[in-house]
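Student: all I have is the shape, not the residue letters:
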């Protein structure tokens, strides 16, 4: 197994909404907070830092937006200072009401066990984010998937 080629996590899903609506859901914290983090300090803007907060876990994280290509791509850096990784969203319109979203988290570091753990956790997390976004955007339902990932008493 070549670990160099496996140092990333990926989650993908079709969301039956126009690409502009799906793209906005990931750069505008007023929408993102309905399915992922509970609060953001502002919209994602290229070369700007933004703070995301998961109040249910008492956790905040600063992200640096590296790339914003309207309705096409978002790239951020995030993580602890010694473990910064890249997260890239690619938005592919399939027609006027369908968008395929691909999220890749790359630049994972550490020994094989640590990388496998990061790949597993990141893939699980971003799959929940995409499922939550799909439910919210398509059906206006907040599934609380991220909230329920670590229920009180099990976290």
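Tutor: Perfect, I can see it now. Bear in mind the structure is a predicted one, so any value in this text is a computation, not a measurement.
Student: please make it C-alpha for all contacts and neighbour counts, starting now.
Tutor: Fine.
Student: endpoints of stretch 35-42, how far apart?
Tutor: End-to-end distance of stretch 35-42 (Cα to Cα, to the nearest Å): 16 Å.
Student: what residues of that stretch count as buried?
Tutor: 35, 36, 37, 38, 39, 40 (16 or more other Cα atoms under 10 Å).
Student: so what's the residue count around the residue nearest to the fifth one when sequence neighbours are not counted?
Tutor: Spatial nearest neighbour of residue 39, excluding adjacent residues (Cα to Cα, 6 or more residues apart in numbering): residue 53 at 5.2 Å. When neighbours are defined as other Cα atoms under 10 Å, residue 53 has 18 of them.
Student: putting a second one here so we can go through both:
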């Protein structure tokens, strides 16, 4: 039996909006800030770096965009300098008003306990991001899921 690399996290969800709208929501920080981070230094563009900030946590990181295929795929590298991972979004239009989004965070490193912790946190985080994007794009509702993930006093 072949051992498979299970050092990745994955979250997927249907968003009932055209693929172009869903894709823009993840590359344009003016939209993304409605459901994920609070500030982005600019739109994602292939072979460039961007700064994303979560002001509520006093945290920023640099994102390097490796692949940007309009309305189809985004691949970024992010994380601490010595522990970067890849995040890949695949946008699959099911019809003109429905898009299935798959997010995979790969390249997780460390011992078994550290990898399990990273898989759990990444899966949880990207599931909240997708749920927030769905609520915002489909219903114009700001759920504050990422903000409420670590309430003050518990973080």
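Tutor: Cool, the structure landed. Every value quoted in this text rests on a predicted model; they were computed, and no experiment measured them.
Student: between the buried residues of stretch 35-42 of structure 1, which is closest to residue 94 of structure 1?
Tutor: residue 35 (22.9 Å; Cα to Cα).
Student: give me the subset of the buried residues of stretch 35-42 of structure 1 that lies in strands.
Tutor: Filtering the buried residues of stretch 35-42 of structure 1 for membership in strands, criterion DSSP state E, returns 39, 40.
Student: ok, the buried residues of stretch 35-42 of structure 1 vs residue 139 of structure 1, which is closest?
Tutor: Nearest to residue 139 of structure 1 among the buried residues of stretch 35-42 of structure 1 is residue 35, at 12.3 Å by Cα to Cα.
Student: re the thing from before, correct me, but the residue nearest to residue 39 of structure 1 touches residue 38?
Tutor: Yes: here residue 53 of structure 1 reaches residue 38: they are 5.8 Å apart, a contact under Cα atoms under 8 Å.
Student: so what's residue 62 of structure 1 closest to, chain neighbours aside?
Tutor: Setting aside the residues directly before and after it, residue 62 of structure 1 is nearest to residue 51 in space (Cα to Cα, 6+ apart), at 4.4 Å.
Student: and that neighbour, what does it touch?
Tutor: Neighbour list for residue 51 of structure 1: 40, 41, 42, 60, 61, 62, 63 [criterion: Cα atoms under 8 Å, 6 or more residues apart in numbering].
Student: which residues sit in contact with the equivalent of residue 8 of structure 1 over in structure 2?
Tutor: Here residue 8 of structure 1 is matched to residue 8 in structure 2, going by TM-score structural alignment. Residues near residue 8 of structure 2 by Cα under 8 Å, 6+ apart: 104, 105, 106, 107, 108, 119.
Student: tell me which element the last one falls in.
Tutor: Counting by DSSP states H and E, the element that carries residue 119 of structure 2 is helix 112-139.
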